[in-house]
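# Predicted model and sequence follow; I will ask about them next.
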Amino acid sequence: MKHIFTCIFCVLAYAVTAQTPIEKQVGDFDEVKVFDLIEINLIKSEESKVVITGADTEDVEIVNKRGKLKIRMKFDRIFDGSQTFVEVYYKDVDIIDANEGAIIVANETMTQPYLKLKAQEGGRIIANLEVDNLDSRAVTGGIIETSGKVKHQEIVLNTGGIYEGKKLLTEQTKVKVSAGGEAYVSASVLADARVRAGGYIEIHGDPETVKKNKVFGGKIKVK
């Protein structure tokens, strides 16, 4: 019986330790790049730090190299961060990059002049924005979901990249889709849509001007 209680105590102690948040100061950065199925929540702040929670908190590797903050699992736990969550507190960030099934969420509205979003290898970005100029890139199954308001946006999708932007109200949108990518956009003044090799573009917002260009198949639809 004593051995049973000892084992139970050890298991509970391990569980508590595994779930204890880890806070790290990371220094200033303007780009965040995430890997290995880790889920990130971006939070505007006066300091630059991360708070790691969930499972395997000790196995998360944080590196800030010349302003590029990389968040990934250690080599022996690669692609094993689906139960790991990181709050990223930032002062200013210009590039958000989701890789290898990672999820990056910005629940708070990001208000700034410029922002670049990149998603690949099944990575996903979900962001509410109030931005003058937005540049989005998604390839190899990457998904970008946006809402809010943007004056000008440019989107490039390839090899299965998906852009869900019907809830993002823009004045001008330029979108290029190829090789099975899909884009859902909204524009009020100009929508410049180019598609090739099986891509799909759906335009909302009743823009004043719509430019269409199709090469080697693909579809452009105005809703």
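Okay, I see it.

# drop to CA atoms for contacts and neighbour counts, all remaining ones
Noted.

# Where do the helices of the chain begin and end?
Applying DSSP state H to the chain gives helices spanning 2-19.

# Report the central residue of it.
residue 125 (2.2 Å; C-alpha atoms, centre = their mean).

# looking at it, that one is touching residue 99, isn't it?
No - using C-alpha atoms under 8 Å, residue 125 is not in contact with residue 99; the gap is 9.8 Å.

# any residues in contact with both of those two?
Residues touching both residue 125 and residue 99 (C-alpha atoms under 8 Å, 6 or more residues apart in numbering): residue 119.

# Enumerate every residue touching the residue nearest to the centre of the chain.
With C-alpha under 8 Å, 6+ apart as the criterion, the residues that contact residue 125 are 98, 103-105, 117-119, 143-145.

# what do you get for residue 81?
36-39, 56, 72-73.

# let's see it at 10 Å
Going by C-alpha atoms under 10 Å, 6 or more residues apart in numbering, residue 81 touches 35-39, 54-57, 59-60, 72-74, 101-102.

# between these, which is nearest residue 220?
Nearest to residue 220 among these is residue 101, at 28.2 Å by C-alpha to C-alpha.

# Ignoring the adjacent residues along the chain, who's closest to the closest one?
residue 123 (4.1 Å; C-alpha to C-alpha, 6 or more residues apart in numbering).

# My guess is the one you found contacts residue 105. True?
No - using C-alpha atoms under 10 Å, residue 123 is not in contact with residue 105, being 11.3 Å away.

# Return every residue with contacts to both of those two.
Jointly contacting residue 123 and residue 105 under the rule C-alpha under 10 Å, 6+ apart are residue 39.

# Between these two, which has more neighbouring residues?
Ranked by neighbour count (other C-alpha atoms under 10 Å), residue 123 and residue 105 place residue 123 first, with 29 against 18.

# quick one: the more buried one from residue 49, how far?
Residue 123 sits 22 Å away from residue 49, going by C-alpha to C-alpha, to the nearest Å.

# structure B:
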Amino acid sequence: MKNVLVIGFLFLSLVGVSQRIVDKSVGDFNEVKVYDLIEVNLIKSDENKVLVKGDNVDDIQIINKNGVLKIKMELDKKFHGENTFVEVYFKNIDLIDGNEGARITVNETLSQEKIELKTQEGAKIKVGLDVHHLVVRCVTGGIVEASGKTINQEVVLNTGGVFEGKPLRSEKASIKITAAGEAEMYVSEAVDINIKAGGDVYVYGNPRSVNKNTFAGGRVKVMD
């Protein structure tokens, strides 16, 4: 019986440690950059703060410098953030930037004038939008998955970047791909497409105007 009680106590202690949450005020910011395989949920709020839970909660760096909030692991834990989960509560956001395999999800639709999304090194951003202007840049295997609506979107893909934008309704769009990349986009009026050294663009929405220019490989498909 005593052994059972000891085991039970140890189990509860381990659970308590694993569920420990770090709550940190971070001041005002309008840009977020995430690194090291860390998973982040962005949550619209009336205050700016960060909650950290999961493994390695004491090994995460949260730095706000000139309105740019950086979330990364300590140097000796670099690229070991896959079991560390972060909730970022924000009042305003202009740019979301994913790096080094990070996973960023915006929990509710972003309604604002403009938003910029950047991913690189295999990172991914998933977001719902209601904006006038969207700017996307994906390089080195970075992925942006967007849904909702925008009036205009500008997309740049390099070296394997991916834009999953079919569920995002837009009126006008421009896309530029260099050295491979893949995009799906929904456009109702006009789209301008430039591809150099390989890449694929799938256009939905039967836009009235499709201006395409390819060099050294590349495919454009207007889908039904």
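Received it, and whenever you're ready, just let me know what you need. If you're wondering where the values come from, they're calculated on a predicted model, not measured in any experiment.

# For the residue nearest to residue 101 of structure 1, list the residues it contacts.
Neighbour list for residue 123 of structure 1: 34-39, 97-104, 138-144, 161 [criterion: C-alpha under 10 Å, 6+ apart].

# mind listing what residue 162 of structure 1 touches?
119-120, 122, 124, 137-145, 156, 177, 180-184, 200.

# That should have said residue 68 of structure 1, apologies.
28-33, 93, 95-96.

# one step back: so which of the contacts of residue 125 of structure 1 wins on neighbours?
Highest neighbour count within those: residue 119, with 32 neighbours (other C-alpha under 10 Å).

# separation between that one and residue 101 of structure 1?
Residue 119 of structure 1 is 9 Å from residue 101 of structure 1, where distance means C-alpha to C-alpha.

# Next: residue 1 of structure 1.
In this view, residue 1 of structure 1 and residue 101 of structure 1 are 44 Å apart by C-alpha to C-alpha.

# Out of the contacts of residue 81 of structure 1, which sit inside strands?
Members of those lying in strands (criterion: DSSP state E): 39, 54, 60, 72-73.

# For residue 110 of structure 2, which non-adjacent residue is closest in space?
Spatial nearest neighbour of residue 110 of structure 2, chain neighbours left out: residue 129 (4.8 Å); criterion: C-alpha to C-alpha, 6+ apart.

# how about residue 131 of structure 2, what's its partner in structure 1?
Matched across to structure 1, residue 131 of structure 2 falls on residue 131, judged by TM-score structural alignment.

# correct me, but that match touches residue 146?
No - counting by C-alpha under 10 Å, residue 131 of structure 1 does not reach residue 146; the two are 11.3 Å apart.

# List the residues that contact the residue nearest to residue 110 of structure 2.
Residues near residue 129 of structure 2 by C-alpha under 10 Å, 6+ apart: 106, 108-112, 114-115, 146-150, 168-169.

# Inside strands: which ones of the residues you listed?
Secondary structure assignment by DSSP E places 106, 110-112, 114-115, 146-150, 168-169 of the contacts of residue 129 of structure 2 in strands.

# Counting neighbours, which of those end up buried?
By neighbour count, with 16 or more other C-alpha atoms under 10 Å, those hold 106, 110, 114-115, 146-150, 168-169 as buried.

# before we move on, the earlier item: the more surrounded of residue 1 and residue 101 of structure 1?
Between residue 1 of structure 1 and residue 101, counted using other C-alpha under 10 Å, residue 101 has the larger neighbour count: 24 against 6.

# ok, the more buried one - contacts?
With contacts defined as C-alpha under 10 Å, 6+ apart, residue 101 of structure 1 is in contact with 34-39, 79, 81-82, 119-124, 141-143.

# what about 8 Å?
Taking C-alpha under 8 Å, 6+ apart, we find residue 101 of structure 1 in contact with 35-38, 121-124.

# Nearest to residue 89 of structure 1 among the residues you listed?
Proximity of these to residue 89 of structure 1 (C-alpha to C-alpha) peaks at residue 38, which lies at 15.8 Å.

# Please report how far the closest one lies from residue 146 of structure 1.
Residue 38 of structure 1 sits at a distance of 20 Å from residue 146 of structure 1 (criterion: C-alpha to C-alpha).

# Also residue 4 of structure 1?
Distance of residue 4 of structure 1 to residue 146 of structure 1, given as C-alpha to C-alpha: 52 Å.

# what do you get for residue 42 of structure 1?
14 Å.

# Check residue 3 of structure 1 too.
Going from residue 3 of structure 1 to residue 146 of structure 1 by C-alpha to C-alpha gives 54 Å.
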